[in-house]
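1. quick one: sequence and predicted model below, then my questions.
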Amino acid sequence: MSSPLTPDALARALRDEGVRMREHGNWKTYNRNHKGSWGPVHGVMLHHTAGRKSLSLCRTGTPDLPGPLCIGLISKDGTVHLVGYGRTNHAGSGSTAVLDAVRTSRALPSRPGPDAVDGNARFYGFEIENLGDGHDPYPAAQLDAVERLSAAICRSHGWPGARVIGHKEWTRRKIDPSFSMPTMRTRIGARIGTTSPRPRYAPFPGTEFFTSSRRSALITALGRRLVAEGCGRYAVGPGPEWGEADRTSYAAWQRKLGYVGAAADGIPGRISWDKLRVPQAD
């Protein structure tokens, strides 16, 4: 069983997959969780909006169906607008047989069974801006964003592309999204299979960061990378407080890069920092 990602973990996963995002209001805490649990989650469900200018609707909903109506809206230009997080009013009830197939990553039934299980509690939901009339196109950038965001979530959970379904595959009541879900699952599976997770490297914090008695998890991460590169000069550690052992170790890294004299003073600069590839320290 899979617990939902935290909002921050979702945002990181989307960024790492190259998704262009916009975050709206209090999306991280805006949900319908007071109506029931969200999770364990078993997959991603895709929808189309059946209209344009759908951002406000996805966030606020209607009197009969309060928002948020999804976690994110994928606009025509491929931007993913994050509007809520948690239980959202996107799926409604659907087929137990479909949920069982998704949960075990098996092929879906040829036709959904009777509506018997709450999909809002079990799926991440995303709306795709489209009229759904068979004539309104899905631009390449929009489909690319659908592929990337689906792959990002699946990759984070260790799921295959089979965990991504359309609303029309969940219940006989719906026809969305109006594109081929088998084709989209093939795209998602190919991305998961051929694209390794993108490492998150810490941006250069500036030379002024490296002062005596500075404490940060980033300094520990830096020290570990220096040790991995054979430049560690630590008797103990590395640890979170910047000190002489860190400076001496970094000077060894600078010399390894070919720096000499004052250029190998042990104080990180942007070029040498970027080459060291220090991971993000959460």
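-> Nice, I can see it.

2. please count neighbours and contacts with C-alpha atoms only from this point.
-> Fine.

3. where exactly do the strands run in the stretch 101-250 of the chain?
-> Along the stretch 101-250 of the chain, the segments classed as strands by DSSP state E, counting those that start in this stretch run 115-118, 123-128, 164-166.

4. make a markdown table out of those strands and add distance to residue 10 and mean neighbour count.
-> What follows is those, written out as a markdown table (distance: least, Cα to Cα, whole Å; neighbours: other Cα atoms under 10 Å):
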| stretch | distance to residue 10 | mean neighbour count |
| --- | --- | --- |
| strand 115-118 | 22 | 16 |
| strand 123-128 | 11 | 28 |
| strand 164-166 | 16 | 26 |
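
5. want to throw these into TSV with distance to residue 190?
-> TSV is the format used below for the strands of the stretch 101-250 of the chain (distance: least, Cα to Cα, whole Å):
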stretch	distance to residue 190
strand 115-118	30
strand 123-128	20
strand 164-166	13
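
6. looking at these, which is closest to residue 11?
-> Across these, the minimum distance to residue 11, taken as Cα to Cα, is reached by strand 123-128, at 13.4 Å.

7. put this next to the first one:
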Amino acid sequence: MAAPLSPGAFVRALRREGVSVTEHGGWQTHNRNHKGAWGPVHGVMLHHTAGRDSLAFCRSGHAPLPGPLCTGLLAKDGTLHLIGYGRANHAGNGSAAVLAAVRGERPLPSPGPDAVDGNARFYGFEIENLGDGRDPYPTAQLDAADRLSTAICRAHGWSEASVIGHGEWTRRKVDPSFSMAALRGRVAAGLSSAPSGPAPGRPAPVHEPFPGAAFFEPGRRSALVTAVGRRLVAEGCGRYAVGPGPVWGEADLRSYAAWQRKLGYSGAEADGVPGRASWDRLHVPKL
């Protein structure tokens, strides 16, 4: 439970976490606050748009449901477009039991009757996706969803339990069409370390850029492989009998898979082959 962040503090928190932000004119005062106060706020609610080219629609809405329809729209490339700040028509009415669980940072119950106005209690973000199970969420987009959720939770002192999906709020909805439990796991991992982006006025930490998944072929010899292994050991994910060493092998794959699982990935997404999102969270020092 908290007063909403000021628009300036909100943007600074996002950028400290490494979120790429585009500000659209007048977003700081574009809201539905004339319908009632926004706040105190209790958490972050995520949605999918169920359509494409959604920026104008999310900003303006339509006659039955005027805009803004969210605080920001998260594009496929991972850019967060800020279009409103304050009460937005994104959540609608939802479960009092779910709101109580979010406030108490407890596991979520199944949503009960729609009895509470969520527009007044949550930051809301639309993620551009058809939601049909076939439209992919690019890695950059999911990574940005993790980062923006982490940024707001960090700024308010909330845990990952303060992030929910629209489908967890009301029986009327099913979005977003990805695992919220996995996202909350990644938010928890993000909150356990320092912000991923540079603090205002300070130089960014110097880390190795992602060399691409193809770099990590079996038998690859490089000082970077050793550096990756040392970071995995430091994160409690080392699965080495000896080492780590400079040659990429099975022990490195097992160790990196443990790191991916720590971030909340599972199945084929935790195969031990580095991807950009997990790499950016590992912070391998510049060689």
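-> Great, that's in hand. Predicted, not measured: the structure shown is a model, and the values here were computed from it.

8. do you know which of the strands of the stretch 101-250 of structure 1 lies nearest residue 248 of structure 1?
-> Nearest to residue 248 of structure 1 among the strands of the stretch 101-250 of structure 1 is strand 123-128; the distance by Cα to Cα comes to 48.2 Å.

9. which strands or helices does that closest one pack on?
-> strand 43-48, strand 72-74 (3 or more Cα pairs under 8 Å, 6 or more residues apart in numbering; DSSP states H and E).

10. between those, which one is nearest to residue 29 of structure 1?
-> Shortest separation from residue 29 of structure 1 across these is recorded for strand 72-74, at 13.4 Å, computed as Cα to Cα.

11. in structure 2, what residues pair with the helix or strand following the closest one?
-> Tracing the chain past strand 72-74 of structure 1, the next element assigned as helix or strand by DSSP states H and E is strand 80-82. Alignment of strand 80-82 of structure 1 against structure 2: residues 80-82, by TM-score structural alignment.

12. ok, average deviation of that stretch from structure 1?
-> Comparison of stretch 80-82 of structure 2 with structure 1 after fitting gives an average deviation of 0.1 Å (mean Cα distance after the TM-score superposition for structure 1).

13. just how off-centre is that stretch within its chain?
-> Here stretch 80-82 of structure 2 shows a centroid-to-chain-centroid distance of 13 Å under the convention Cα atoms, centre = their mean, to the nearest Å.

14. need the residues that contact that stretch.
-> The contact list for stretch 80-82 of structure 2, computed with Cα atoms under 8 Å, 6 or more residues apart in numbering, reads 19-24, 27, 55, 71-75, 144.

15. now do the helices in the stretch 101-250 of structure 2.
-> Assignment of helices within the stretch 101-250 of structure 2 using DSSP state H, counting those that start in this stretch yields the ranges 139-156, 166-169, 180-191, 223-234, 250-262.

16. tabulate those helices in CSV, adding columns for mean neighbour count and distance to residue 6 of structure 2.
-> Shown next, in CSV, are the helices of the stretch 101-250 of structure 2 (neighbours: other Cα atoms under 10 Å; distance: least, Cα to Cα, whole Å):
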stretch, mean neighbour count, distance to residue 6 of structure 2
helix 139-156, 22, 11
helix 166-169, 24, 24
helix 180-191, 20, 21
helix 223-234, 19, 36
helix 250-262, 22, 32
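
17. quick one: which of those is nearest residue 90 of structure 2?
-> Nearest to residue 90 of structure 2 among these is helix 166-169 (8.7 Å), distances taken as Cα to Cα.

18. which residues of structure 1 does that closest one align to?
-> Using TM-score structural alignment, helix 166-169 of structure 2 lines up with residues 167-170 of structure 1.

19. tell me which of the helices and strands packed on strand 123-128 of structure 1 is the most buried.
-> strand 72-74 (a mean of 28; mean count of other Cα atoms under 10 Å).

20. returning to that earlier point: residue 108 of structure 1 is nearest to which of the strands of the stretch 101-250 of structure 1?
-> Ranking those by distance to residue 108 of structure 1, with Cα to Cα as the measure, places strand 164-166 first at 8.9 Å.

21. just checking, what packs against the closest one?
-> Packed against strand 164-166 of structure 1, as judged by 3+ Cα pairs under 8 Å, 6+ apart, are the following elements: strand 43-48, helix 181-194.

22. and after the first one, which helix or strand comes next?
-> Pointing back at strand 43-48 of structure 1 there. Helices and strands here follow DSSP H and E; after strand 43-48 of structure 1, the next one along the chain is helix 55-60.

23. which bit of structure 2 covers that following helix?
-> Residues 55-60 of structure 2 are the counterpart of helix 55-60 of structure 1, counting by TM-score structural alignment.

24. buried ones in the matching stretch, by neighbour count?
-> Judged by neighbour count using 16 or more other Cα atoms under 10 Å, the buried positions of stretch 55-60 of structure 2 are 55, 57-60.

25. got a list of contacts for it?
-> The contact list for stretch 55-60 of structure 2, computed with Cα under 8 Å, 6+ apart, reads 66-70, 73, 81, 83-84.

26. do stretch 96-105 of structure 2 as well
-> Contacts of stretch 96-105 of structure 2 from elsewhere in the structure, counted by Cα under 8 Å, 6+ apart, are 1, 42-43, 107-116, 159, 161-163, 168-169.

27. could you rerun that using 10 Å?
-> With contacts defined as Cα atoms under 10 Å, 6 or more residues apart in numbering, stretch 96-105 of structure 2 is touched by 1-2, 41-44, 95, 106-118, 121-122, 158-164, 168-170.
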